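Q: test case, fold it:
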Amino acid sequence: MGKQVAIYGLLLAVGTLALQWLDYQRMARVHAGAIYDFLLAAGFLALGLWIGARVLGRRVAAPAFDGNPRALAELGISPREVAVLREIAAGHSNKQIAANLHVSPNTVKTHVARLFEKLGARRRTEALRKARELGLVP
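A: Here you go, the predicted structure:
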């Protein structure tokens, strides 16, 4: 009984495969123009992606920003104060800076106050202007 079921299943599979092949042949004849259009579009898409990758892949990376180490040394600005200054330049509040640097808001206030002293500024905008003039922040 199992052998007959296997043969019957095999015959059904071969018949289904033959019908699918005939249906594919008919579709290929009826829609030949659409298939050619699709293949042409796919070719141009692949060519465009390849050319784009080649052109855009050759960009020269900008040099790393060093933060003017000479001015940092002359002013006595610590690396943590530089980090706070960059956060200020990004427009973050003291709470956000504290969260980003994993310190307390009071520590951030202390760093900001010392930055103001070292840069001779009274407010954040003035400190940022002077830091940009000195090349401390991009």
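Q: every contact and neighbour count from this point should use C-alpha atoms.
A: Noted.
Q: now for residue 101, how many residues are close by?
A: By other CA atoms under 10 Å, the residues close to residue 101 number 15.
Q: list the buried residues of the top helix by length along the chain.
A: Longest helix in the chain, counting residues (DSSP state H): helix 2-30. Neighbour counts over helix 2-30 (16 or more other CA atoms under 10 Å) mark no residue as buried.
Q: got the angle for the helix or strand that comes right after that helix vs helix 2-30?
A: Counting by DSSP states H and E, the element after helix 2-30 in chain order, helix or strand, is helix 32-56. Per axes from the mean of the first three to the mean of the last three CA atoms, to 10 degrees, the angle that helix 32-56 makes with helix 2-30 is 80 degrees.
Q: one more, please, to line up against the first structure:
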Amino acid sequence: MKFNLIVVENTFEVYALLVALLFGGVGIWVGIKLFTKNKQLIVVEGSGTPGLVDEEKIKELGISKREHEVLELIARGHTNQEVAELLFVSPNTVKTHLANIFAKLDVNRRTQAIQRAKDLNILP
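A: Just a heads-up that it's a prediction; the model follows:
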């Protein structure tokens, strides 16, 4: 009986509370969906086919291990942002690595770098 009186006397407040709870729940759900990223870990080391990569040529060109990792990920079609996320570095660091790779391979574009790297057998 008392519950009925509370609900009947305070109908607006009860509905307002229910709406507030609903919107709060929806807001939390949307926040979780928007701000949690699906992280994908790609192990670059050892990902190539053994024997097809010319390690001596990599050393001769002066390409660092990290630059080679960036080159492999770019060859797989990843964007600078994706490479940065996968390697846990900033996009500017990826751009710096790419500039170094371009200079060492004497190319101007990503596609040229990938093709030249494949021609030199430094990418599988």
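Q: returning to what we had before: how far does the longest helix of the first structure sit from its chain's centre?
A: Distance, stretch centre to chain centre, for helix 2-30 of the first structure: 48 Å (CA atoms, centre = their mean, to the nearest Å).
Q: stretch 18-26 of the second structure too?
A: 33 Å.
Q: give me the stretch of the first structure that it matches.
A: Following TM-score structural alignment, stretch 18-26 of the second structure has no partner segment in the first structure.
Q: next one: stretch 95-105 of the second structure
A: Under TM-score structural alignment, the match for stretch 95-105 of the second structure is residues 109-119.
Q: that stretch against the second structure, how far on average?
A: Taken over the aligned residues, the distance from stretch 109-119 of the first structure to the second structure averages 0.2 Å (mean CA distance after the TM-score superposition for the first structure).
Q: for the second structure, which segments count as helices?
A: With DSSP H as the criterion, the second structure has helices at 2-9, 11-35, 55-61, 65-75, 80-87, 91-105, 110-119.
Q: rebuild those helices as a markdown table, extending it with distance to residue 49 of the second structure.
A: Listed next are the helices of the second structure as a markdown table, based on distance: least, CA to CA, whole Å:
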| stretch | distance to residue 49 of the second structure |
| --- | --- |
| helix 2-9 | 71 |
| helix 11-35 | 36 |
| helix 55-61 | 13 |
| helix 65-75 | 12 |
| helix 80-87 | 21 |
| helix 91-105 | 21 |
| helix 110-119 | 13 |
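Q: and the alignment partner in the second structure of residue 79 of the first structure, how close does it get to residue 14 of the second structure?
A: Using TM-score structural alignment, the partner of residue 79 of the first structure in the second structure is residue 65. Separation of residue 65 of the second structure from residue 14 of the second structure (CA to CA, to the nearest Å) stands at 63 Å.
Q: go on, residue 82 of the second structure?
A: From residue 82 of the second structure to residue 14 of the second structure the distance is 48 Å (CA to CA).
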